[in-house]
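[1] How does the following fold in three dimensions:
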Amino acid sequence: MVTPKDRVELNVGGRIFETTAATLGIAGEKSFFRAMFDENWNLHSDSAITEHFIDRDPDYFAVLLSLLRTGELYIPPKIDKRLLYREAEYYGILDQVRSAKWGSFDGNRVRLAESISDWSSEARSAKIVQASPSGGCCVAHGGVVRVYDWMLEEHPIIHTEHHNVNDVCWVDSESIVVSSDEKIASGGLGLFNASTGESKYKFQVTDELKGYKAGALSVSSNDKLFASCTDSTTRKHVIGVWDQVTGTLMNFFSCPPHPPHNAARLQWLHDINCVMVVSSSPGDEICLFDLRQNDMVWSWDVKAGEKQYCCGIIDAIAIEKSSSICVLAEQKGMGFVDLRRTDASLNWRNDLMGTDWSYRDDLVHIDEYLYVKLAFHEGQLFSSWGNRIFVYGGSDWLPTSQFERSRGGPIRDYSIDGDRLFALQDNENIVDVWETPRPPII
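    Now for the predicted structure:
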């Protein structure tokens, strides 16, 4: 039962709204309304009804107050949704707006929500898309990175001084790491502000890495950045480890006796404190580096003993919860390297050496070379092929669904984060945005 003390009167732009402390409390600790209450979310005033004046547009506030009351977002035709989102940002309730627009990402229930296609048609074809933790994305083509927030509004462009972008990686919702064809010592690896496009700093190198260029990137949960680095003159290849906060080089690893060639993917494995390095043809090798031992603890060469199963690695991704690595191979399709431990007391080096390859011919079969990529998100495995994205689930990773755009070319790249999937088309400068509809509130 609502008592008079719970009631709050808000004068927004001259229009009176009456609500409750409990409703405003839904806005959360970081909201505009937090200042009205004490640490226990009780009103500061002891009066029966407390009035607060807010100098904002009342029509937009009415929509947001309805969201706090019902959990549903209804935007009347007269309301500009972009302006509404800015008002939500002012009140500190963007998270509530986002969660009302779409639900947790589920590959079995996705729908095509919007497309991004507003960059110049004269620009070189885009090749990389990376989803951000906040529901936006960035797109790399040529020597620029275009950044979009969760409202799909473009921010200032990130420029790499005419050097082709090799990879991009979100550190958090406000920071992007970019690697380019420029040597690291000259600024070919830098951290940029996602909102302004300005350079925060360039990652430092020692004399040993001055001739190297950075390629594939990955970040860890403990503020480390990993970059695949290659010397174009000597063809030497190492994995550099930097501190994300300071940009200081912490370490670098080579991969004797068979170093990977221009690693196609790096992935941080939190549970075992290792970084996985995947090299495609001609290397066709997967390595694990243990940062505690400062050494490579395991490697798997697809060509050494598995020639009867595949011709080369196209992509691979580790699935830590099932202790396995999913591999896509040319002409054969998808297989799994089993990393399950038989004895918890064994160290990872001895245990991982007993891994095995199992070929799954009931999954996607790769008949020709296309842009094929694996992804893993919230218990679901994804693979792209042509203009389709396949979804797998369950303990046996059986196919559960697939989705595709009604019209459009092959998918060049795709990325999942912030409860959205962004798919970059190869034939056109278009990024499709896939979302999962929010379940109805009963």
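[2] For the rest of this, base every contact and every neighbour count on C-alpha atoms.
    Will do.
[3] which residues in the stretch 151-300 of the chain form strands?
    Using DSSP state E, counting those that start in this stretch, the strands found in the stretch 151-300 of the chain span residues 158-159, 165-172, 175-180, 189-193, 199-202, 212-219, 224-231, 237-243, 249-253, 265-269, 274-279, 285-290, 295-301.
[4] Work out the gap between the first one and the centre of the chain.
    This points to strand 158-159. Relative to its chain's centre, strand 158-159 lies at 19 Å (C-alpha atoms, centre = their mean, to the nearest Å).
[5] repeat for stretch 229-248
    On C-alpha atoms, centre = their mean, the centre of stretch 229-248 falls 22 Å from the chain's centre.
[6] do the same with stretch 349-361
    28 Å.
[7] And it, what's buried?
    Buried residues in stretch 349-361, counted by 16 or more other C-alpha atoms under 10 Å: Asp351, Leu352, Trp357, Tyr359.
[8] before we move on, the earlier item: with distance to Leu381 and mean neighbour count as added columns, please give the strands of the stretch 151-300 of the chain in TSV.
    Output for the strands of the stretch 151-300 of the chain, formatted as TSV (distance: least, C-alpha to C-alpha, whole Å; neighbours: other C-alpha atoms under 10 Å):
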stretch	distance to Leu381	mean neighbour count
strand 158-159	31	21
strand 165-172	20	22
strand 175-180	25	25
strand 189-193	30	23
strand 199-202	34	17
strand 212-219	19	25
strand 224-231	24	24
strand 237-243	26	22
strand 249-253	30	17
strand 265-269	15	21
strand 274-279	18	25
strand 285-290	19	23
strand 295-301	21	18
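[9] Proceed likewise with the subsequent sequence, for comparison:
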Amino acid sequence: MPPFSQSTPISNGFSTDHSKINHPNHHPSTNVITIDVGGQLFQTTKETLTLAGSETLFSSLFDSSNQNNNGVPFIDRDPELFSILLSLLRTGNLPSKAKAFDIQDIIFEAKFYGISDLLVESQSNPSQFEAFDLEKSVLLPLSGRDSPSAIATTPNGSLHVSHGSKITSFDWSLQRKSTTLTNFTAIDSLLALSPKIVAAGATDFSGLQILDLDLGFVRQTLNWENVTKSSSTVQAIGISPEFLFTSFESGRRNSNSIMVYDLKDNFKVVSEISRNEIFGADLDSAIPSTKLNWVPSLNLLMASGSHSGPSGVSGNIKFWDIRSGKAVWEIKETVDCFSDITVSDTLSAVFKIGVNSGEVSYIDLRNFGSYKSWNCLGDTRKVNNGKKEGFGCKIESHGNQIFCGKQGELELWTEVLMGSLKYEKDRIFRKNVLGRMKDLGGNRITNMGFGGNKMFLTRKDQQFVEVWQSSGRRF
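    Below is the predicted model:
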């Protein structure tokens, strides 16, 4: 049976000329619109329907030639699904009764009415991310025996996961997935440029590839021309609203650099920064950047890397002005170097997990350039010589929270606001352990990512991705 009471196309069956609003279903005094969906009457207002947008079926209901005998517009669709979408228009969120329906049915119906974008926004709105209420909600299985090596998320909550030579993608609803075979042996760096386009690189394969996962082909390969004319392997990828950043190392591991590409001009080379040619035993130059973070408030790129040598783990953190190509601030790590590092623009601080102590510490960016020492978030204790309690631990920032993967458990650090502070060391952070009792522990956390209102985790030697969501925000 066709969806409408006659076979006229949507564009003809529902005129978008709003100047002819003079039908029995429209009441000027109350602004009420009556609609018959599958034999069930609904009443709403003109303002509610216009929230759907001018190019949608809802906006056409003001001047419909598809009417029943009472002069009310008739749509031959499921009334229960219609009521869910009408509630979405009214409140901006799906009602709780939507949990009783398969999400694909809701998606299909939203596409029919032309409001699928509103559905995506309502279910992947970052403002619905409730850090303290996160629980492990679902496991996303991956094909094959390879564990995830990298993950990349998009703002609407879709996900890309590299495992072995493959990239598996999940849409924002996590109900549809597709797998793309690449020519990498293993992918070490992955970054989403859009729901369908990713940048991928490896430490043992030359070049950064821009992959179209929808069509399954390599759009472009970006390489770095090093002095030795050897391969250029990818150590890290970063992004800003305008630029793509890639840390390269030569195949002979005697030179490294960071390339800056223009995202809006077909990845045209903008500049090259942090170029190092290694001579003798100059370990500082031997360290390529293995993490790249853009800091919007400073308009600088934070590049960090570490190296394990005979005297222990050492590293450096540099803030680069990509316009001048100069490092405007450098922090050298020699004692309790970072196992992992991140920067929070919201909290104005750099955070690290010490590779020896496993402690979380920070440097306040509000006093940018005046480095003194790291401030420990918890109770300060002595470094455990040789034990490397922080080895393999992960840290990421999201909003005004800091998430730490301490082996198998997940910690959440948040700042306790205490009014005006005289010294940066007076800042107070509180730790929480996330998850229900059954969520705690497990294999070591290897990746953390955030998209929309979801958090994604992967663990060592496991062939799936954990999805964490607020208990009140699930379908």
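[10] any idea where the helices of the stretch 1-150 of the second structure begin and end?
    If DSSP state H, counting those that start in this stretch is used as the criterion, the helices of the stretch 1-150 of the second structure fall at 10-13, 46-50, 79-91, 103-113, 116-123.
[11] Turn these into CSV, including mean neighbour count and distance to Ser149 of the second structure.
    Shown next, in CSV, are the helices of the stretch 1-150 of the second structure (neighbours: other C-alpha atoms under 10 Å; distance: least, C-alpha to C-alpha, whole Å):
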stretch, mean neighbour count, distance to Ser149 of the second structure
helix 10-13, 15, 47
helix 46-50, 18, 45
helix 79-91, 18, 37
helix 103-113, 15, 29
helix 116-123, 18, 27
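[12] Dump the ones you listed to CSV, plus distance to Phe267 of the second structure.
    Putting the helices of the stretch 1-150 of the second structure into CSV (distance: least, C-alpha to C-alpha, whole Å) gives the following:
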stretch, distance to Phe267 of the second structure
helix 10-13, 40
helix 46-50, 39
helix 79-91, 39
helix 103-113, 33
helix 116-123, 28
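[13] can you tell which of those is closest to Arg366 of the second structure?
    helix 116-123 (33.6 Å; C-alpha to C-alpha).
[14] residue ranges for the strands of the stretch 301-442 of the first structure, please.
    Taking DSSP E, counting those that start in this stretch as the test, the strands found in the stretch 301-442 of the first structure are 313-319, 324-329, 333-338, 357-360, 374-377, 380-385, 388-393, 398-404, 411-417, 420-425, 431-435.
[15] quick one, which of the strands of the stretch 151-300 of the first structure is nearest to Gly25 of the first structure?
    Nearest to Gly25 of the first structure among the strands of the stretch 151-300 of the first structure is strand 165-172; the distance by C-alpha to C-alpha comes to 26.8 Å.
[16] post-alignment, that closest one versus the second structure, mean distance?
    When the second structure is overlaid, strand 165-172 of the first structure sits 1.4 Å from its aligned residues on average, using mean C-alpha distance after the TM-score superposition for the first structure.
[17] In the second structure, what range does that strand match?
    On the second structure, the counterpart of strand 165-172 of the first structure by TM-score structural alignment is residues 187-194.
[18] Give me the distance between the two termini of the matching stretch.
    Counting by C-alpha to C-alpha, to the nearest Å, you get 18 Å between the two ends of stretch 187-194 of the second structure.
[19] now do stretch 352-371 of the first structure
    30 Å.
[20] who touches it?
    Identification of contacts with stretch 352-371 of the first structure by C-alpha atoms under 8 Å, 6 or more residues apart in numbering yields 298, 306, 309, 329-339, 341, 384-386, 398-399, 410-413.
[21] Separate out the buried members of those.
    Buried among the contacts of stretch 352-371 of the first structure by 16+ other C-alpha under 10 Å: 298, 309, 329-339, 341, 384-386, 399, 410-413.
[22] hang on, the earlier thing: out of the strands of the stretch 151-300 of the first structure, which gets nearest to Glu320 of the first structure?
    strand 265-269 (7.1 Å).
[23] What helices and strands are in contact with the closest one?
    Applying 3 or more C-alpha pairs under 8 Å, 6 or more residues apart in numbering; DSSP states H and E, one finds that strand 265-269 of the first structure contacts strand 212-219, strand 224-231, strand 274-279, strand 313-319.
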